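S.K.: no FASTA, just this:
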């Protein structure tokens, strides 16, 4: 499964659990475990796709930033954050740099366009939630930590709800994921709950939910041992749908993005740059559609999430190839779409120092200067672009517009 499929699995599972009619279902704990599972993989931050549901079931809590336990100590920092109206993770020590071990993410904040207010969010079980419970901002059931569970029990709960709703999409995604979870559990010596897996497989088969695509070739399944036995049993109902590996495909390059394991996999700077380019294309298409058809909070948050993912890819690529002008330019474009204009300019400037005659860098800098309302600098950048590409109609039109206005 690719990383976006993990994101879809979690999103659809949340919606499925929300629709369930089962009384006493601990959705809050199930959401906690779903997002813990998602965090194990290189996925984007996707809470805002289903934020209303997460708040409804008391997994996510909302406050003004002034409610943060450290607000009195860092009031200026929090007020500046709220004034920015931008999404931000909030670390345990809000003003210090992020560190996974010593200063991890504790909460997050974002501007809500519906209420026109800046909101701080914390998930049940998070560090910020623990602080809010400790100072009695959260009380009663809200101050009780969600219960942790293993992935097999989690999948069983979701599958039961999906079976009730005849939800083939949710069942099919779990059917694809669980063999990898079994492999991982076996590698790490963790228990595998076969009774839960048996119940899930029965639900998948009963609802004819085995997906047509995404199944491994039959001759590539593990052979022998407990894992081989499991795969033989698990994929038996899918035998007529599983592809055969063509001889000429045996030496095909592995699709690294589809590798589902948590192990570190070697990826090139070029691979990361390609991901950034694709995300930029998706974001620009979505932005154009919003301009033409009107904006929605869901679309806006989806674009924001993808841009954050693109920024992460750009940084990973630049770790491998720090002086790659194209990657720097595309990182600058993501920063510009995120309205982080000063950071975007610094990134474009670095790209320009490495490739002073790159017309695309001059074009992007010109557009950025326009957004920054630095019109003389925008004009100068467009003029330099036309020196490099005298026939560039886009630059000609923009330059005429800027000079006339």
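M.R.: Perfect, I can see it now. Keep in mind that what you see is a predicted model, and the values were worked out from it rather than measured. Numbering: from 1, shown residues only.

S.K.: for the rest of this, base every contact and every neighbour count on C-alpha atoms.
M.R.: Will do.

S.K.: contacting residues around the residue nearest the centre of the chain?
M.R.: Geometric centre of the chain, nearest residue: residue 44, 1.1 Å, by Cα atoms, centre = their mean. Residues near residue 44 by Cα atoms under 8 Å, 6 or more residues apart in numbering: 7, 305-306, 308-309.

S.K.: so which of those residues belong to helices?
M.R.: Residues of those located in helices (DSSP state H): 7, 305-306, 308-309.

S.K.: farthest-apart pair in those, please.
M.R.: 7 and 308 (14.5 Å; Cα to Cα).

S.K.: pick out whichever of those two has more residues nearby.
M.R.: Between residue 7 and residue 308, residue 7 has the larger neighbour count (other Cα atoms under 10 Å), namely 22 against 19.

S.K.: quick one on the thing from earlier: switch the contacts of residue 44 over to a markdown table; also include distance to residue 231.
M.R.: Below are the contacts of residue 44 laid out as a markdown table (distance: Cα to Cα, whole Å):
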| residue | distance to residue 231 |
| --- | --- |
| 7 | 24 |
| 305 | 35 |
| 306 | 34 |
| 308 | 37 |
| 309 | 33 |
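
S.K.: so which of those residues is the closest to residue 349?
M.R.: residue 308 (21.1 Å).

S.K.: so how far is residue 304 from the nearest residue to that closest one once chain neighbours are set aside?
M.R.: With sequence-adjacent residues excluded and distances taken as Cα to Cα, 6 or more residues apart in numbering, residue 308 is closest to residue 44, at 7.4 Å. Relative to residue 304, residue 44 is positioned 10 Å away (criterion: Cα to Cα, to the nearest Å).

S.K.: then residue 106?
M.R.: In terms of Cα to Cα, residue 106 sits 20 Å off from residue 304.

S.K.: can you tell me the SS state at the residue nearest to residue 125 when sequence neighbours are not counted?
M.R.: Nearest non-adjacent residue to residue 125, counting by Cα to Cα, 6+ apart: residue 145, 5.5 Å away. The local conformation at residue 145, judged by DSSP: H, G, I helix; E, B strand; the rest coil, is coil.

S.K.: got another one to weigh against that:
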């Protein structure tokens, strides 16, 4: 995730509002996996791009009512309170987080809607595949073949979704050919990865999956 955010920040103008929305989509994708939060690694970019807002803790709208609670926070703390039936990692940052002395909220979250003001523009919904294409094309300009390979290796189910019925239908999905072209030009399908999800030819033969075979076998 860090590499994707950094490459988007490097290659798109500071006033390009799409970048904030792309970053929102990237972290929403990450939230679907059971992994630790990584926002702190690129926090300067998130603040500069408007993905994350930062305030003194005392500016939280509930501070006056819960002052003892907020003043007692001495380390990184997410503010989401979960009911018994909720899954903890779903929406963990909806109510923001505190890393003393600062309060943070992410664009589109419940706390952001309370603090950003009535004129704030919420994130626009974007397809993950469109974001990945933007990342891959920017990474190609940097010569970062590994970053391209890591995203492409996730496969069509993760990046495209939906229920394509054939390789032809998958190939016709907007963005797929653009990503495939970057992979082919850079040789990313042959790049060695430290964590490789790509099935080899033997595994593809055993899977007998037309869509995966088309995705991973690039001439």
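M.R.: Done, it's in. All values derive from a computational prediction rather than experimental measurement.

S.K.: coming back round to it: what does the residue nearest to the centre of the first structure align to in the second structure?
M.R.: Aligned by TM-score structural alignment, residue 44 of the first structure pairs with residue 36 of the second structure.

S.K.: how about residue 201 of the first structure?
M.R.: Aligned by TM-score structural alignment, residue 201 of the first structure pairs with residue 180 of the second structure.

S.K.: ok now the helix or strand harbouring that match, how far from the chain's centre?
M.R.: Following DSSP states H and E, one finds residue 180 of the second structure within helix 176-186. Counting by Cα atoms, centre = their mean, to the nearest Å, helix 176-186 of the second structure is centred 20 Å from the centre of its parent chain.

S.K.: mind listing what's buried in the next helix or strand after it?
M.R.: Using DSSP H and E, the helix or strand that follows helix 176-186 of the second structure towards the C-terminus is helix 201-207. By neighbour count on 16 or more other Cα atoms under 10 Å, the buried set for helix 201-207 of the second structure is residue 204.

S.K.: what do you get for stretch 65-73 of the second structure?
M.R.: residue 70.

S.K.: start to end distance for that stretch?
M.R.: 15 Å.

S.K.: show me what the helix or strand hosting residue 184 of the first structure packs onto, helices and strands only.
M.R.: Using DSSP H and E, residue 184 of the first structure maps to helix 168-187. Helices and strands touching helix 168-187 of the first structure, by 3 or more Cα pairs under 8 Å, 6 or more residues apart in numbering; DSSP states H and E, are helix 3-19, helix 151-164, helix 194-206, helix 225-234.

S.K.: how big is the offset of the third one relative to the second structure?
M.R.: Between helix 194-206 of the first structure and the aligned residues of the second structure, the post-superposition mean distance stands at 1.1 Å (mean Cα distance after the TM-score superposition for the first structure).

S.K.: quick one: contacts of that helix?
M.R.: 152-153, 155-156, 159-160, 163, 168, 171-172, 175, 210, 234, 237.

S.K.: which of these are buried?
M.R.: Among the contacts of helix 194-206 of the first structure, those classed as buried by 16+ other Cα under 10 Å are 152-153, 155-156, 159-160, 163, 168, 171-172, 175, 210, 234.

S.K.: right, and residue 126 of the first structure touches residue 104 too?
M.R.: No: Residue 126 of the first structure is beyond contact range of residue 104, at 10.1 Å (criterion: Cα atoms under 8 Å).

S.K.: how about residue 131 of the first structure, nearest residue that isn't a chain neighbour?
M.R.: Distances taken as Cα to Cα, 6+ apart place residue 69 nearest to residue 131 of the first structure, at 7.0 Å, with adjacent residues excluded.

S.K.: the second structure: which residue goes with that neighbour?
M.R.: Residue 69 of the first structure maps onto residue 61 in the second structure, by TM-score structural alignment.

S.K.: hang on, its match in a strand?
M.R.: No: counting by three-state DSSP, residue 61 of the second structure is located in no strand; its state is coil.

S.K.: tally of neighbours for it?
M.R.: 12.

S.K.: how near is it to residue 146 of the second structure?
M.R.: Applying Cα to Cα, the value for residue 61 of the second structure to residue 146 of the second structure is 43 Å.

S.K.: ok, residue 210 of the second structure next?
M.R.: Taking Cα to Cα, one finds residue 210 of the second structure at 25 Å from residue 146 of the second structure.

S.K.: wait, what's in contact with residue 58 of the second structure?
M.R.: Contacts of residue 58 of the second structure by Cα under 8 Å, 6+ apart are 64, 70.

S.K.: run the last query once more with 10 Å
M.R.: Counting by Cα atoms under 10 Å, 6 or more residues apart in numbering, residue 58 of the second structure touches 64, 67, 70-71, 101-103.

S.K.: how distant is stretch 35-47 of the first structure from the center of its chain?
M.R.: 7 Å.

S.K.: please apply the same query to stretch 19-38 of the first structure.
M.R.: Put simply, stretch 19-38 of the first structure sits 20 Å off its chain's centre (Cα atoms, centre = their mean).

S.K.: mind listing what's buried in that stretch?
M.R.: 20, 27-35, 38.

S.K.: what's the answer for stretch 395-405 of the first structure, then?
M.R.: If you call a residue buried by 16+ other Cα under 10 Å, then stretch 395-405 of the first structure has these buried ones: 395, 398-399.
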